[in-house]
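J.: coords please:
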Amino acid sequence: MSFIKKFVEESTLSRRKFLLNSAMGFGGVAAAAALGPMGVAVASTKPTLAWGYRTPDNPYWNSIVSGGESFARSVGQDLTHLIHGGNNEKILADVKALLSKTGGNLALAVDANDSPNARSIVEACADKGGFVSTIWNKTDDLHPWDYGDNYVCHISWSDYQPAQDTARLLLEAIGGKGGIVGIGGIASNVPAIERKAGLMKVLEEYPDVELLDWQAADWSTSKANTVMSTMLTRFGDEIKGVFSSNDSMTLGIIEALRAEGLAGEIPIVSYDGTADVVKLVMAGEVLCTVSTNPYWAGGIALSLAYHAAVGSFKPSDEPHAHREFLGPAIMITQQDAQAWYDNQIAQTPEYDWKDYWKYSSGQMTYDKV
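T.: Below you'll find the model as predicted:
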């Protein structure tokens, strides 16, 4: 059984179980808490639920927050959206304002945008008694266990090895020789750093491949389009392949190639597993993309913060591997793309939001790349 097939099967709950849970209006633990001991009803102390993220227009972040909304519905609540647009000051100000409004009765999942910004957000939540889960970006010296229960967890992904896998696929596709270009994300972002490092590591194995240029396009479709157009003008047919650090930028890269009649002629590897790029993999215009299952991540990060807030579990009783952990990273090639699209995109996947660490691939480590 392929890893993708196994993952799809394990990640899908029965429709009957899902409908029964929905009919209750609560997750099982939350329902029990609402009833209190011996089934006696008590006043609800449900926290406000919020997700802080870059933009709903980006397919990756749209999938993240869709997972958050799915979890919120499972406990009969609405989700507050804190959209920061890549602005460190805005997300911190919005979190502080919501903590003030709710008196600290907040369960928050958030991407801090830049790694150093995570500390300020965590400390604001801890100071007011809120509960926060972070994803992707934090500094190496910031740890949930240093903040008791309020900093619930940090979820990230090990991009270094998957980036090596995609880079090797790209370099093999061009016959192990010639020039390639790379387009990266925000330079200070953990995934941007690791994905570039993975490419650079693999380039050491291919002395006949030259990295003609690397430019940051800040995860932006429009900026990637401009960068790719400039590279095509500068290097022309010297470009034999493109390493793209995420799917949003790949869409801009593809448009630049189409404008020159080169789409499908120059192989591209990508990252994020979004619907549009999975379709491009199916069509042969992109070699592969890597899914970090953002829908699951969006729901599970918020679920952990919520259940810590309502007392379903005590984060400080958990091992470090449950507080800083890696999510799944799944390479999708043309061979797998149709199955992935049918099972993870065309239909909404269903997850048990209380099975917190089912898809964890282990505790985070801090090996320098």
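J.: contacts, neighbours, all on C-alpha from now
T.: Will do.
J.: residues in contact with L169?
T.: V269, L287 (C-alpha atoms under 8 Å, 6 or more residues apart in numbering).
J.: so it is in which element?
T.: helix 160-173 (DSSP states H and E).
J.: I'd guessed Y206 sits against K177; true?
T.: Yes. Under the criterion of C-alpha atoms under 8 Å, Y206 makes contact with K177 at 7.4 Å.
J.: one more to put side by side:
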Amino acid sequence: MTMQSAVMAGGLDKSDIQLVTVIQTNTNPYMLQWAAGSQAFADSVGLPLKTIVSNGDSQQQLAQIQATIAAGKKVVVTINPINSADVPAIVKAVTRSGGFITTQWNKPEGYNPWDVSPNYVAHLTYDGYSAGKWTGKSLFTAMGGKGGIIAFKGVLDSPPSKQRYDGMNEALKDFPDVKILDTQAAGWDRQKAYDITKTLLTKYGDQIKGVWAASDSMTLGAYAAFQDAGRVGEVKFSGNDNTEEALKLIDSGPNFIDTYSSDGYYNGALGLAMAYDAAIGKLDVSKLTHEQRAGNYSQFGVDKSNVKQQLKPPTGDEIMAEVNKGLFARFVGPELK
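T.: Now for the predicted structure:
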């Protein structure tokens, strides 16, 4: 069943549009990069941006989107949803109101934009499996191929969290003397990871030789807990998301080993640009392939060898220069299942 009859064709007047970007928390550096990227896009088209922070609450996430829709303008949305299960209700609310939306990272498997609505413009994914495998291998190598680790997932109902964790476990197969002591889900949250790490430090003590996490924010929380315990120099740390604080630690010392970049600034700008171009009629969604409407976009690993290239945050103009290379310039193939 589709919602084709409930939607509007593209060609909205710019004055009728409300740009919206939705992030899960304002304590996660990646999500702050995302918001900055969305702001860069909004500035480039001369429209105000509403940033919704869901604070990890799916009901609050939907309620804030519905309240924005009720204000009267047609919403143009890009969202990093908390859970995959959240996506259908959000897409329904946006598209039935005549708005346009792109989702990123999370959606239910088999829930495809082309089966739902042309106003559900696209879903953008990033290969979490390769990210987890690369960061895991880098961490285990830095540990000398032996020792115990603690691992942090993000949100359990989250494809990137699952993919990154599965990729790390694949890397583990080549390191038989590295053992996972404990795995916890910290909701991409630095403070939660800090609190959990303090408990795990009490439980496992000096058995812990490495920390792997599906985001820099959680790795940084664990790093702070080891600092407070006076043990940060004894342990290696691995992150994901290419945040400024993680980059500085990779550059300055031997213990924070790596991170992985999907480019939060670019993600926040690109998702909004794609939805906006469809809304104003510049992008003809009917001419996109299924792969373009549920596609995978490029990423890269960062360690000591290339960290200095990543340390300078981009300006708004630099973010938009990348987006203006083309909406599909970083497209590499269909979404990872």
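J.: how near is the residue positioned nearest the centre of the second structure to N306 of the second structure?
T.: For the second structure, W105 is the residue whose C-alpha lies nearest the centre (C-alpha atoms, centre = their mean; 6.0 Å). Per C-alpha to C-alpha, to the nearest Å, W105 of the second structure is found 25 Å from N306 of the second structure.
J.: for A151 of the second structure, same thing?
T.: 25 Å.
J.: Okay, angle between the helix or strand just after the helix holding L169 of the first structure and helix 160-173 too, please.
T.: Using DSSP H and E, the next helix or strand after helix 160-173 of the first structure towards the C-terminus is strand 178-184. Orientation of strand 178-184 of the first structure against helix 160-173 (axes from the mean of the first three to the mean of the last three C-alpha atoms, to 10 degrees) gives an angle of 150 degrees.
J.: okay, and strand 178-184 of the first structure goes to which residues in the second structure?
T.: With TM-score structural alignment applied, strand 178-184 of the first structure matches the range 147-153 in the second structure.
J.: where do the strands sit along the stretch 51-200 of the second structure?
T.: 74-79, 100-104, 120-126, 147-153, 178-185 (DSSP state E, counting those that start in this stretch).
J.: okay if I get the ones you listed as JSON lines plus mean neighbour count and distance to G132 of the second structure?
T.: JSON lines is the format used below for the strands of the stretch 51-200 of the second structure (neighbours: other C-alpha atoms under 10 Å; distance: least, C-alpha to C-alpha, whole Å):
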{"stretch": "strand 74-79", "mean neighbour count": "28", "distance to G132 of the second structure": "23"}
{"stretch": "strand 100-104", "mean neighbour count": "27", "distance to G132 of the second structure": "18"}
{"stretch": "strand 120-126", "mean neighbour count": "26", "distance to G132 of the second structure": "12"}
{"stretch": "strand 147-153", "mean neighbour count": "23", "distance to G132 of the second structure": "11"}
{"stretch": "strand 178-185", "mean neighbour count": "17", "distance to G132 of the second structure": "14"}
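J.: Now distance to F256 of the second structure too, for those strands, in CSV please.
T.: Formatted as CSV, those follow (distance: least, C-alpha to C-alpha, whole Å):
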stretch, distance to F256 of the second structure
strand 74-79, 30
strand 100-104, 28
strand 120-126, 23
strand 147-153, 14
strand 178-185, 18
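J.: Let me know which of those strands is the nearest to I17 of the second structure.
T.: Nearest to I17 of the second structure among the strands of the stretch 51-200 of the second structure is strand 74-79; the distance by C-alpha to C-alpha comes to 4.9 Å.
J.: Packing partners of the closest one?
T.: Applying 3 or more C-alpha pairs under 8 Å, 6 or more residues apart in numbering; DSSP states H and E, one finds that strand 74-79 of the second structure makes contact with strand 17-23, strand 100-104, helix 264-279.
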